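> Pasting the sequence and the predicted coordinates here, then a few questions.
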Amino acid sequence: MASNSVCASCLRALRQQARKEIQRQPSLASIRPQHTRRLLSTTTRALAAEEQPRSTKRQPSKPSSANPSAFDLSQLASQLRKTDTLRSATEPYIAYGSTEDLFKACARQCDYNIPNVLKQPPEPAPKNAGQEDVGVGSGWWVTPKEQGGLGLDVTFNTWAQVVFLHMYMMTVRLRCFPKEHAGIWHQNLLDHFFYAAEDKMAVWHGMTARGVRNKYLKDLWLQWRGLLLSYDEGLIKGDAVLATAVWRNLFKSSEEADIADVALVTAYMRRQLLRLDEMGDDVFASGEVDFEGPAAVKALAEKQSPWMHKSFSSEDLKELEPAQAPAQK
C-alpha cells in the first residue's frame, strides 16, 4: 500500500542510502560531514550554495537532469518502499493510520453521549426496559421513526452493532487485498474499535475497573466472531438469510421489529458492498471512504415484488411440495 508518510524505519534507511550516495559520488563526498544529515531535507545544489560567501547574491537554480548528485527524497522513499524488507517494516504503521480513518467512517454513522455524566455532580444515566444506559445520539439509525429513522435505542449495544455492521463491510473489502496485507489491516481496524469501545465504557458508563471492562470486551469479541459468520452466510445464501442475521444482531431478535426496516438495512448493506467493491485499492487504502444514507435504497426496499400478488394454482402448489418417498413393501 502506497503512502506519503515516512516512519522511523524509513528514515534510517534513507540516511543509509544518503551515506552510500556520498561515498559513490565525488561531488557529494566534498560536502562537510556536518551537512550529511541535511542531505535528507534539501538538494545538494542548495548545500553548495551555503558554501559560497554570504555577500554573494544567491540566484534560484533550476533542477537539471544532467546533475547526477541531485535526487528527489520522495522518489527515493518510493523506491525503498518497494523492497520486501522495508515494506514489511513500514506496513503496520501505514495500516494503522489508514484503518483509523476507515474506523472513523464507520463510527460516524452512529455516535452518542450521556449528558447526565457531564453534570456537576454527575447523575445516573436513564435506563431502558433492558436496564441499559440511554444517551443522546445522532444518525438515522437512532433517529425516531416519526422523523424517518430506524428508531433504535441510543445505547452502547446499538452503537456497537451499527459500527460492527459497517466494519463488516470494510472487512469484506479488505479481503480483496493481497494476502500479505489483509491480515494486518483487518487487525488494525479491529483494534481501533476496541480502543473506542473501552473509552466509551470508561467515560460514559463509569466502568473504571479494568477487569470489568475486559469482561465486556471479551463478550464483544465473541459477538464480532459470530457476526462475521452470520453475515458471511447471508452473503452466500441470499437476502433472506442476510435479513435474518440483521434481525438477530441489530434488532436483537425482537418480535416488534418492522420487517420493512430489516429489508431496508439488508438493501443498504448490499448497495454499500457494491460501492466498496467498485472502489480502487489505492482510494480505499487512503481512508477517504464514506457511506451513503438510507435514501439511496429506501425506494428500492419499498418496492413490492410482483410475486406478492401472484396467485398459485393447485398445480403450482404440488410442485412446491417435497417429493414423497416410495412406500416400502
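Everything's here; your move.
> Please make it C-alpha for all contacts and neighbour counts, starting now.
Will do.
> Please name the residues that touch Leu150.
Residues in contact with Leu150 (Cα atoms under 8 Å, 6 or more residues apart in numbering) are 140-144, 261.
> any idea what sits nearest the residue most central in space within the chain, other than its immediate chain neighbours?
Centroid-nearest residue in the chain: Leu102, 2.8 Å away (criterion: Cα atoms, centre = their mean). In space, Leu102 comes closest to Gly287 once its chain neighbours are excluded; the distance is 5.1 Å by Cα to Cα, 6 or more residues apart in numbering.
> dropping in the other structure now:
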Amino acid sequence: MSLIKSSAKLYYDCSNNFNFIALHKEFGLKDDFGTWYRLTLLHIWMILTRLQQTMEAYSYCYVKKMVTQNFHHDKTNRYNTVYKDQPSLKLKRRSNFRQLYYDVYMNSLFEYDDGFLGDDKYLAAAVWRALYLMEDEADIIYIERVVRYIRATLHFLDKIDTEVLLERGLDNWEPADDIVKKRVKLGEN
C-alpha cells in the first residue's frame, strides 16, 4: 500500500474510529468542536509516536506531513459544517480560527512529547495544558484517566507491527473500546 493511502487511512482512524462520546464523558470534556479537535489530535500524536519508533525517517516525515494535511483539511470542513447556519458567528470565529487551532496543534504535539518522556506527573501536566487548555476547574481524576488511557493506548499500539498498521490501519482503539464496555456495564451512556 502506498504511503499516501496509509496516511489517509491512519488519519481516518484517528478522527473517526475512536468513540468520541465515551471518551469526552470519561475525561470530563465538553461535547463540542474543540474537544473533537483536541481528542483527534491526541490520537494522531499517539499514532505518530508509534510510527516514529520503527519507520525510516523520510517515510515517517512523509506520513506525518500527509496525516497533518488531512487533519487540517478535515478540521476546516467540519468547522464550516458546524457553523454553516450561523454566518455571523462563523465570521467572528473565522478571523482567529486558523491561528488558534494551529497554535493548539503545535503546542499539543510539543506538550505530549515532553510529557511522554517524563513520568506520569509530567504527562499529566502535559495533558492539563494540551487537552484541558489549562482550565483551573479541570478535575485531576479526569486527567489521571487520560494519562492511563494514553499509556494503555501506546502499549496497545506497540503490539501492532508497523507494516500491519500501515496496510490495514486501526479498526478500533482497544483502550477506548474498554472504556465503552465499562460505561455500558455501569449503565452510563
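Everything's here; your move. Predicted, not measured: the structure shown is a model, and the values here were computed from it.
> before we move on, the earlier item: still contacting in structure 2, which of the contacts of Leu150 of structure 1?
Retained in structure 2 (both residues aligned by TM-score structural alignment, their matches' Cα atoms under 8 Å) from the contacts of Leu150 of structure 1: 141-143, 261.
> Please convert these to TSV, extending it with neighbour count.
Listed next are those as TSV, based on neighbours: other Cα atoms under 10 Å:
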residue	neighbour count
Trp141	23
Val142	23
Thr143	18
Asp261	21
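> Looking at the residues you listed, which is nearest His181 of structure 1?
Within the kept ones among the contacts of Leu150 of structure 1, the smallest distance to His181 of structure 1 is 32.1 Å, found for Trp141 (Cα to Cα).
> Please list all residues in contact with the aligned partner of that closest one in structure 2.
By TM-score structural alignment, Trp141 of structure 1 lines up with Leu23 in structure 2. Residues near Leu23 of structure 2 by Cα under 8 Å, 6+ apart: 176, 179.
> what helix or strand is the most far-flung residue of structure 2 relative to its centre on?
No residue in structure 2 sits farther from the centre than Ser88, which is 29.0 Å out by Cα atoms, centre = their mean. If you go by DSSP states H and E, Ser88 of structure 2 is part of helix 87-117.
> And that helix, what's buried?
By 16 or more other Cα atoms under 10 Å, the buried positions in helix 87-117 of structure 2 come out as 90, 94, 101, 104-105, 108-109, 111-113, 115-116.
> Redo the residues you listed as JSON lines? Include distance to Thr76 of structure 2.
Output for the buried residues of helix 87-117 of structure 2, formatted as JSON lines (distance: Cα to Cα, whole Å):
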{"residue": "Lys90", "distance to Thr76 of structure 2": "12"}
{"residue": "Arg94", "distance to Thr76 of structure 2": "10"}
{"residue": "Tyr101", "distance to Thr76 of structure 2": "10"}
{"residue": "Val104", "distance to Thr76 of structure 2": "14"}
{"residue": "Tyr105", "distance to Thr76 of structure 2": "14"}
{"residue": "Ser108", "distance to Thr76 of structure 2": "18"}
{"residue": "Leu109", "distance to Thr76 of structure 2": "19"}
{"residue": "Glu111", "distance to Thr76 of structure 2": "23"}
{"residue": "Tyr112", "distance to Thr76 of structure 2": "23"}
{"residue": "Asp113", "distance to Thr76 of structure 2": "25"}
{"residue": "Gly115", "distance to Thr76 of structure 2": "28"}
{"residue": "Phe116", "distance to Thr76 of structure 2": "29"}
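> Closest one of those to Phe71 of structure 2?
Checking those one by one against Phe71 of structure 2 (Cα to Cα), the nearest turns out to be Tyr105, at 10.2 Å.
> Show me what the closest one lines up with in structure 1.
By TM-score structural alignment, Tyr105 of structure 2 lines up with Trp224.
> I'd assumed Val162 was in contact with its match.
No - taking contacts as Cα atoms under 8 Å, Trp224 of structure 1 lies outside contact range of Val162: 11.7 Å.
> Quick check: neighbours shared by those two?
By Cα under 8 Å, 6+ apart, no residue touches both Trp224 of structure 1 and Val162.
> Alright, I will stop here.
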